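S.K.: Give me coordinates for this.
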Amino acid sequence: MAFFLEVLIGGLMAGVMYSLVALGFVLIFKASGVFNFAQGAMVLFAGLFFVGFSEMGVPVWLALLLTVAVMVVLAGVIERLVLRHLVNQEGIILFMATIGVSFFLDGFGQTIWGSNVKQLDIGIPTDPIFLMDGEILIQSFDLWAALVAGTLLAALVVFQKTRTGRALRAVADDHQAAQSVGIPLNVIWIIVWAIAGLVALVAGVMWGSKLGVQPAIVSLALKALPVLILGGFTSIPGAIIGGLIIGAGEKLAEVYIGPFVGGGIENWFAYVLALAFLLVRPQGLFGEKLIERV
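M.R.: From the prediction side, this is the model:
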């Protein structure tokens, strides 16, 4: 029983890390109605700038502020050069645009800071914590990651209830209707991409502290796609719940089913589970079911 709880808790903690990335996807989707393929690249981009500033001898707090400024500027550039010219275009066109943004950020970040694995230490404790008289082992870092994710979730839930948060939902529903009632579409997009950039920064710092800042983070960040399918593309709480389900499910499957099939389940379990959800409940656990009347 103790071993089962240790595997389960470890999976839940890994799921929290997936949820951090998924939050950025949800924010963009709620504001533009398109899946932002560039979110994984934004995680790497933010992580590279943060660790780059740190390697230059900049204090951690100042490196964080500088990277925040970079992500805000990036949001403005994306809106000015890409999104502004695609207003009222079909979702597939915006999706293709985010693919282009993804490859640009991936290459541009590595051009500036290099592509080698960069170790990142921001002082988060990594000492193990033992529970139940030492039978269960939990990493301190994972608990801090869970705390960060919970804080972000609470802040974003509160943000949704603000005037700007309501404007985001209006823009996602209908660009033209939002503009007709005086909602500045360009400003809203800058705000939401800036917030998604800040979420990407937090995810990049946490993933970078755990695994090192490296290009592989981009592929790892796409594990957020099954998380979104489970939780719902428009639900911030769904991103958290979906991440926990994916994280716990893949760890338990790897430990208890993997030995019977040769292992490797952790690499594809999330996508198979997401496929099953698409067949049964395509809108996700917390997503809104779309009904078209003809």
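
S.K.: from here on, contacts and neighbour counts on C-alpha atoms
M.R.: Will do.

S.K.: quick one: what helix or strand has the closest residue to Pro184 other than its chain neighbours in it?
M.R.: Closest residue in space to Pro184, ignoring its immediate chain neighbours: Ala178 at 7.9 Å, by Cα to Cα, 6 or more residues apart in numbering. In this structure, Ala178 sits in helix 175-180 according to DSSP states H and E.

S.K.: buried ones in that helix?
M.R.: His175, Ala178 (16 or more other Cα atoms under 10 Å).

S.K.: same deal with stretch 127-140?
M.R.: Buried residues in stretch 127-140 (16+ other Cα under 10 Å): Ile136, Leu137, Ile138, Gln139.

S.K.: what residues does the strand or helix carrying the third one touch?
M.R.: Using DSSP H and E, Ile138 falls within strand 136-139. Contacts of strand 136-139 with the rest of the structure, by Cα atoms under 8 Å, 6 or more residues apart in numbering, involve Ala2, Phe3, Leu5, Glu6, Ile9, Gly10, Thr126, Asp127, Pro128, Ile129, Phe130, Leu131.

S.K.: got the contact list for stretch 43-60?
M.R.: Residues contacting stretch 43-60 (Cα under 8 Å, 6+ apart): 21, 63-64, 66-67, 71, 105-106, 109-110, 113, 118, 120, 122, 197, 200-201, 203-205, 208, 213-215, 217-218, 221.

S.K.: Tell me how far it lies from the chain's centre.
M.R.: Centroid separation for stretch 43-60 versus its chain: 19 Å, with Cα atoms, centre = their mean, to the nearest Å.

S.K.: Pull out the buried residues from that stretch.
M.R.: Residues of stretch 43-60 classed as buried: 43-54, 60 (neighbour count, 16+ other Cα under 10 Å).

S.K.: now the helices: where do they sit in the stretch 101-250 of the chain?
M.R.: For the stretch 101-250 of the chain, helices defined by DSSP state H, counting those that start in this stretch occupy the ranges 140-160, 163-173, 175-180, 185-211, 216-221, 224-231, 236-256.

S.K.: how about this one, so we can line them up?
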Amino acid sequence: MGFFLETLIGGLMAGMLYSLVALGFVLIFKASGVFNFAQGAMVLFAALAMARFSEWIPQWLGLESKLLANLIAFAIATACMFALAWLIERLVLRYLVNQEGATLLMATLGISYFLDGLGQSLFGSNVYQIDIGMPKDPLFLFESMFEGGVLINQEDIVAAIIAACLVALLSLFFQKTSTGRALRAVADDHQAAQSIGIPLNRIWVIVWCVAGITALVAGIIWGSKLGVQFSLTTVALRALPVVILGGLTSVPGAIIGGLIIGVGEKLSEIYIGPLVGGGIEIWFAYVLALVFLLFRPQGLFGEKIIDRV
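M.R.: As a prediction, the model looks like this:
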């Protein structure tokens, strides 16, 4: 039972991180109808900015406090993601309003490759570390209940708490603020939102900024765990089944889908993997996503599309 709980908790922790990346897809799709294939590149670019500025700031300003240097680096990286969001709207999206979905998809692919090249040009192509003080030592819980206790990585706990806090803030933002309500109005109907005076271009900038912040937090967490390297863009591919499972238009769906995928990967690898030769964790999420595409293509919480003729 203790080993099962250990696997279950590890899956939940991984699922929260998947959800964090999936949120970027959902937020942009809800507001603009664009499936943003550049989300992985945004995570990488944000993580590179954080890693390099946290390294450069102490040299430039002569700071000895790592915490202060990280805070300044986070502020600069946030400003970079805001500037990036403004440029994407100004130079790309503004000219693609009401275009076909394939056109918008190709635009985000172009943005993805551009960000990969820009990140390498500005910050270098080595593997960098992000050290924000997250504890690395394992933690043993429930030792009185189970022999040997339940082993949990403290870094995973902190990462899950950060992700949960960000999700809660985003939920409050969408539900309680006028800008959040405007974002939901644009998501429901672009033309109706414009007809009542909601500026579509400004809303797109805001939602890309929010997605940029989400990418920054995800990049910091994944960079702290795995190091900042160009393979970090593949994190977005791990989040695609989460989006399919939860629904492209549902923020709660991204959370629930991430938790299901995270737990399913861990449990299937432990209990089913030995029966099929292992490696099931690599493809489990994609097979589950394929099943949903066949039987419930809108996902668990997505809106069912009904065409009337």
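
S.K.: Put one on top of the other, what's the TM-score?
M.R.: Here the TM-score for the pair of chains, by TM-score structural alignment, normalised by the length of structure 1, is 0.97; 294 aligned residues with a Cα RMSD of 1.2 Å.

S.K.: picking up where we left off before, look up the counterpart of the helix holding Ala178 of structure 1 in structure 2, residue range please.
M.R.: Helix 175-180 of structure 1 corresponds to residues 190-195 in structure 2, going by TM-score structural alignment.

S.K.: mean per-residue distance, that stretch to structure 1?
M.R.: Aligned to structure 1 and superposed, stretch 190-195 of structure 2 gives a mean residue distance of 2.4 Å (mean Cα distance after the TM-score superposition for structure 1).

S.K.: Just give me how far that stretch sits from the chain centre.
M.R.: The chain centre lies 28 Å from the centre of stretch 190-195 of structure 2; the measure is Cα atoms, centre = their mean.

S.K.: How about stretch 252-266 of structure 1?
M.R.: For stretch 252-266 of structure 1, the distance to the chain centre is 26 Å (Cα atoms, centre = their mean).

S.K.: first vs last residue of it, how far apart are they?
M.R.: Terminal residues of stretch 252-266 of structure 1 are spaced 9 Å apart (Cα to Cα, to the nearest Å).

S.K.: Now do that stretch: everything it contacts.
M.R.: Outside stretch 252-266 of structure 1, the residues that touch it by Cα under 8 Å, 6+ apart are Val7, Leu8, Gly11, Glu250, Lys251, Phe269.

S.K.: In structure 2, which residues correspond to it?
M.R.: Using TM-score structural alignment, stretch 252-266 of structure 1 lines up with residues 267-281 of structure 2.

S.K.: among the buried residues of stretch 127-140 of structure 1, which two are most distant?
M.R.: Every pair in the buried residues of stretch 127-140 of structure 1 was compared (Cα to Cα); the two farthest apart turn out to be Ile136 and Gln139, at 10.2 Å.

S.K.: could you list every residue that touches the equivalent of Pro226 of structure 1 over in structure 2?
M.R.: Taking TM-score structural alignment, Pro226 of structure 1 has Pro241 as its aligned residue in structure 2. The contact partners of Pro241 of structure 2, taken as Cα under 8 Å, 6+ apart, are Ile261, Ala285, Tyr286, Leu288, Ala289.

S.K.: Now rank the residues you listed by neighbours and give me the top one.
M.R.: Neighbour counts for the contacts of Pro241 of structure 2 were taken using other Cα atoms under 10 Å; the highest belongs to Ile261, with 29 neighbours.

S.K.: Met81 of structure 2 contacts Val210, doesn't it?
M.R.: No. Counting by Cα atoms under 8 Å, Met81 of structure 2 stays clear of Val210, with 9.1 Å between them.

S.K.: Show me which of those two is the more surrounded one.
M.R.: Between Met81 of structure 2 and Val210, counted using other Cα under 10 Å, the more crowded position is Met81 (25 against 20).

S.K.: To which secondary structure element is the more buried one assigned?
M.R.: According to DSSP H and E, Met81 of structure 2 maps onto helix 66-91.

S.K.: Structure 2: which residue goes with Arg163 of structure 1?
M.R.: By TM-score structural alignment, Arg163 of structure 1 lines up with Ser178.

S.K.: Please apply the same query to Leu120 of structure 1.
M.R.: In structure 2, Leu120 of structure 1 lands on Ile130 (TM-score structural alignment).

S.K.: Contacts made by the match of helix 175-180 of structure 1 with the rest, please.
M.R.: The contact list for stretch 190-195 of structure 2 (Cα under 8 Å, 6+ apart) reads Ala182, Ala185, Val186, Leu200.

S.K.: can you rerun that using 7 Å?
M.R.: With contact meaning Cα atoms under 7 Å, 6 or more residues apart in numbering, stretch 190-195 of structure 2 is reached by Ala185, Val186, Leu200.

S.K.: The last one: neighbouring residues, count only.
M.R.: In this case it means Leu200 of structure 2. 20.

S.K.: And Ala239 of structure 2, by the same measure?
M.R.: Neighbours of Ala239 of structure 2 (other Cα under 10 Å): 29.

S.K.: quick one: contacts for it?
M.R.: Ala239 of structure 2 makes contacts with Tyr18, Val21, Ala22, as judged by Cα under 7 Å, 6+ apart.

S.K.: Tell me where the stretch 1-150 of structure 1 has strands.
M.R.: Assigned by DSSP state E, counting those that start in this stretch, the stretch 1-150 of structure 1 shows strands spanning 128-131, 136-139.

S.K.: residue contacts, the spatially most central residue of structure 2?
M.R.: With distances taken as Cα atoms, centre = their mean, the residue of structure 2 nearest its centroid is Val21 (1.3 Å). Going by Cα under 7 Å, 6+ apart, Val21 of structure 2 touches Ala215, Ala218, Ala236, Ala239.

S.K.: quick one: what's aligned to the first one in structure 1?
M.R.: When structure 1 is aligned by TM-score structural alignment, the residue opposite Ala215 of structure 2 is Ala200.
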